[in-house]
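A.B. asks: what shape does this take:
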Amino acid sequence: MDDKPDNLLAASTRIYLQEACLRHQFIRSKDTSNIVERPERLRAINIGIAAAVSRLESARKNSSGHVKNESYHDELAESLGKIDISGPSAKSATPQNVPVELIKSSASVDLLHNPAVKFIHGDIEGDVYLENLIKWAAESKDKIATTGTEIPEGFPQGDLYCNGTQSLTWQINEESYRQRLEDSFRDPTNSAQTKPGLQMFYGSLHDILSYPCEEGKLDLVQAASVSIHGPHGQYVENIHLQPYNSEEEFWSELYEKKYKSVFKKAEEFVRETAQQDNHSAGDDVIVFISCGFDASEHEYPSMSRHGRKVPTSFYHRFARDAVTFAEAFAKGRLVSVLEGGYSDRALISGVMAHICGLTGGESSKAIGEDVMQEWWNVENLTKLEKATKKRRGGRASLQAAPTAQEPWLERTLEIFSSIDSTPPPAHAVPVAPALLMSLRDRTKKPADNPVATDKNKPGKKAAAPKAAKEVTVLKQLSDISSGSESDAGVVGGQQSVPNLPAPTGKKLPRVVLKLGPRP
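C.D. replies: Below is the predicted model of the structure:
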């Protein structure tokens, strides 16, 4: 391990964890077995993060590294704000000898005054929808229980409040293209001197048979199939996922010949727009990618009905290629955002592979592609799931874990217990079990009259003894239920209990109990 290059130690990858999100819980029902969009899925993300860091540490265990806890002046770091990775709970989460920083954040964004929100939505003054977002969030607890909402007509209730990325890209490029044409019309000789507007390239790998195109609606299918590069100032590339029969076929036929072309189109965009704006390619470029783990080979079958999947190693390779592209054309500026995924195994394995890919190609060369792929194979994923399985009464902890663990598993649990602040599930107050039978006395009868009346007949509500006599009644009932059919009269298709002999001393009210059919 000592012969690995030292540049692996550069803390080039920062993972931002928003602790407030971990407190979100699905509360509509205790049974979440059929609920795929659970906020608690973030726990699986943290498991994947912990496992990736643990594996990278073990591969570099004989080297020395550092972790920084400093503030950055760039807009991204400032928006996350309030860094807190110190304290006893975060001590074991500090990555050792790996190019990764874990940053816990409690930042918030003012939606009404944020420049990015205003840029996308324009002038929001007087926009009832946007201005009411904060109010709706505060009132959501009450709104969930009612039928009416204040969401404007035409907006879905609780889903898809924001336009998709492709829609935003088209809108931004359209405006920048319009400004360029207007400037050129005013002074054709000065168009190159005008400060260019923002331009975006949007590339996507997706399943054209799944949501929102599953019903085959023309406009949605067309939008998910757009491929345009330059005309009208638009740069969009959509690539449809295809089925495969083996990993060899996936890498040689699909990834190399089809999926990887999204980076080629992005490179053409950077070079062409740089030439238009008369500056060096990459001076003003930043790369954003999103992790759609719902395409994982480990996703629920119900959420991957059309067989458009990718192997787990895809998330490692794609992230590695994205880093290579960012280093070449964006001075290494790359932001990866969690997007989708439903099963815990899909999330755990995808996050592991993705983080290892984000550490860069040097890590892959130093550690070895084959070694990395073993980290997220089914056998090791099973061990990881077993070690981090939620115990009754709360999340996994070092004390609850078995003492004999592989070193990487032990380290994974240490890191996970430090970064995971998921609240334990609320425990219901135990309720004392009800008595087998509880009889209530509704009528007053003479104490010396043991003869049955109309009210004691089957089909009527029977009188009950006092609580002190209940044991006697139940004991006799058990004797009756084990007897033959002749021991009980049958009235109206139901068995009725014969007269119970009154004990000596105090007389009991006559009790008639209805029994169900004999099993």
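
A.B. asks: okay, CA-based contacts and neighbour counts for the rest of this
C.D. replies: Fine.

A.B. asks: what about N380, helix or strand, and which?
C.D. replies: For N380, the host element (DSSP states H and E) is helix 378-387.

A.B. asks: any idea which helix or strand comes after that helix?
C.D. replies: helix 407-419.

A.B. asks: contact partners of that following helix?
C.D. replies: Residues from elsewhere that reach helix 407-419 (C-alpha atoms under 8 Å, 6 or more residues apart in numbering): 46-47, 49-51, 53-55, 58, 89-94, 104, 384, 387-388, 396-398.

A.B. asks: to compare against the first, here's the next sequence to fold:
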Amino acid sequence: MPDPLDNFYRQFQLFVQNNPNVISAARAAAQIPESAKAVVVLSPYSLEHSFSRDWVSKSYLKTIVERPERLLASSLGISAAITMYPALYTLKSSDRKKSSILSPHVLKVHGKDWPPELLRLCKGADAKLAAQEVEVPDSWNAGDIYLSSKTVEALQGSIGALETAIDSIFEGPSVEHVSNRAFVAVRPPGHHCHVATPSGFCLLNNAHVSIEYAKDRFGVTHAAILDFDLHHGDGTQDICWKRAGFRPDEEDEDSPGYDSFGKKFADLPRVGYFSMHDINSFPTESGYATKENVKNASTCIMDAHDVNIWNVHLSPWETEEEFARLYHTKYRSLFAKADEFFKQGKIEMAAQNKPFKGLVVISAGFDASEFEQTSMQRHGMNVPTSFYTTFTKDALRLAQMHCHGKVLSIMEGGYSDKAITSGVFAHLIGLQNQNWIKEWGSEHVVKEIVRGCKSNWKPYKTKRARDVIRIWAEEVIKLGRAMIPGFEMFFQDIPLNVKATATNIAPRFTRSRAQTTKGPSHEPPLATLDPSKEAAPRHRRIEGTGVTQEPVPFAQEELPSDDNEDEDYVYDEELNKTFNRTVEDITIDDISRHLETLDIIEQQPPPAPATQSKYKVPSKTTTQHLRSSVRPQQLANSNTHANLNGNAEDSDISMVSHISTRNHTTRSGARW
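C.D. replies: Just a heads-up that it's a prediction; the model follows:
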């Protein structure tokens, strides 16, 4: 069976050959171990879940924002991060791993009734669609949720991708390939799905299913879910109440095992939920929300009745400086509360003479991005792109303290190409503890990248010779569109630009030994992006002359401009110069200095529950051997950069804790 990443391998080789900055930096970084790299798991089966009511109007179709194209936008964000730090990421495709919707870890989260019911609805959907009937029950919001028989494959593939990520960060295909951090590009999202009720595009709760799998397979006892999606993860929070022993709303009141107040013993794993979201958006949007929904999205309760939930509401901001103050005084309190949750968990496990094993899970929704479409972000609340790097770095530090650095990030929302692409880009930079550069998230740069989301995308025929941004963006697009062969089914005209030279390029990627095995349990392909390996130089033959040209670095190609193409384009020479400098300035000193702060902090259980949480990044230098020459001042700067100064007492949260039930409203904004 062909490797699904073959096209990407070839395109990546071309990128390396065309980019001298990548080659020089990567040669110095060639000793970075696999364990220091972040795993990115692609989920090709996620493309199978698509809107199939082909009789609807075009205007109605435009309201369906959760669609397969979201996966392409995320791939462009992934490829953008790879072009900046190609030696720091490992790609895996879960194309050969599908897991049953009736798997034990799914049933433990969603009960014995909902997964079989979901299967039945999916299998019966095609007949209804053929008869031009809405395929979902009348009680569902048909504007948010759709089904088809192919949805089963998408869900099976999603579960397989989640399992692949968990396996990668706890076990790996080999001892040398265990990584602490993984990002899963998966859809449909999951954080609105309750125990047995789908909502807001979500059919299964990906975060909780992942945690249950991690508990069953690797003994995880405590997990903190950090959710930065624009919308409150009402389903995720609801399942946390179930995990605490409270009877779900979907269960009958006479269900066995509960006391007279609907509570039973809370078993492991214990899961805390920590969310920042817009209180005026779904499921708490004015005009649609119930009192119970608003209470749920404002619940703040710690270490009471086996429940740990903390919600923070987004506030408006005008400048990034103002947002930074909000982050440090308000939003960062989520990490203090998660820190408190883990500390208390260690105390309880020690008291029972049982081992503690933690995991940090990020519900990575990008619909709070400054680039999200206004129809989704109707109330004007958003975050700057740099937020996704900052928040992710803080999540890494939390994981260092309590979870041996283990972080699983799962894509949730994000519905415009710009929001997903820029958000994933910034998030992955943070997942490797590197610095986000402001120019990378500029409107100009993001606009160039998301051109690759168009079904009819073609490279520019001509470019300005010094337009580094446009030339770089095309490299990003080619890499992103080569990641999943399934894109070709939806976009038949994807030009990979690799066929002509593919036979001349030897693969230079480290493969896992598991790739030689056969059968359904085949370990997903693993591509270590190590551009330090020499590749055959690319030559160009000039048509009709018999002359062969030497390869030209992509940032130095002389390409004439064409005044008839992209008439509204304004070339920004200063931005191009600055952008080029940001790429050239990435050195092995920078990379290793940030990686070295990811040493694990071993903490002993505190003698008593903490009333205040302060934590810092360590100053050890386990990756010091990677640096060619690091000056003392650089080390001092590294340690200064490592400190986290977010104090719990700085929070201006004034929400009241509530124990309440959930209700559902529409996410699309339309009344049903």
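
A.B. asks: before we move on, the earlier item: the helix holding N380 of the first structure: which residues count as buried?
C.D. replies: By neighbour count on 16 or more other C-alpha atoms under 10 Å, the buried set for helix 378-387 of the first structure is L381, L384, A387.

A.B. asks: ok, now stretch 396-414 of the first structure?
C.D. replies: A396, S397, A401, W408, L409, E410, R411, T412, L413, E414.

A.B. asks: how close does the fourth one get to V323 of the first structure?
C.D. replies: Translated: W408 of the first structure. Distance, W408 of the first structure to V323 of the first structure, using C-alpha to C-alpha, to the nearest Å: 26 Å.

A.B. asks: P152 of the first structure now?
C.D. replies: 41 Å.

A.B. asks: what does A214 of the second structure correspond to in the first structure?
C.D. replies: Here A214 of the second structure stays unmatched in the first structure, going by TM-score structural alignment.

A.B. asks: what's the burial count for A214 of the second structure?
C.D. replies: A214 of the second structure has 23 neighbouring residues, counting by other C-alpha atoms under 10 Å.

A.B. asks: with the one 4 residues further on instead?
C.D. replies: Counted with other C-alpha under 10 Å, the burial measure for F218 of the second structure works out to 15 neighbours.

A.B. asks: surely I309 of the second structure forms part of a strand?
C.D. replies: Yes. Assigned with DSSP: H, G, I helix; E, B strand; the rest coil, I309 of the second structure falls within a strand.

A.B. asks: you'd agree it is up against C300?
C.D. replies: Yes. Judged on C-alpha atoms under 8 Å, I309 of the second structure makes contact with C300 at a distance of 5.5 Å.

A.B. asks: more neighbours: these two, which one.
C.D. replies: A side-by-side neighbour count of I309 of the second structure and C300, using other C-alpha under 10 Å, places I309 first with 28 against 23.

A.B. asks: contacts only, for that one.
C.D. replies: Q237, G272, Y273, F274, T299, C300, I301, M302 are the contacts of I309 of the second structure under C-alpha under 8 Å, 6+ apart.

A.B. asks: and it, how far from A207 of the second structure?
C.D. replies: 15 Å.

A.B. asks: ok, now D95 of the second structure?
C.D. replies: 20 Å.

A.B. asks: likewise for Y288 of the second structure?
C.D. replies: The separation that Y288 of the second structure has from A207 of the second structure, given C-alpha to C-alpha, amounts to 26 Å.
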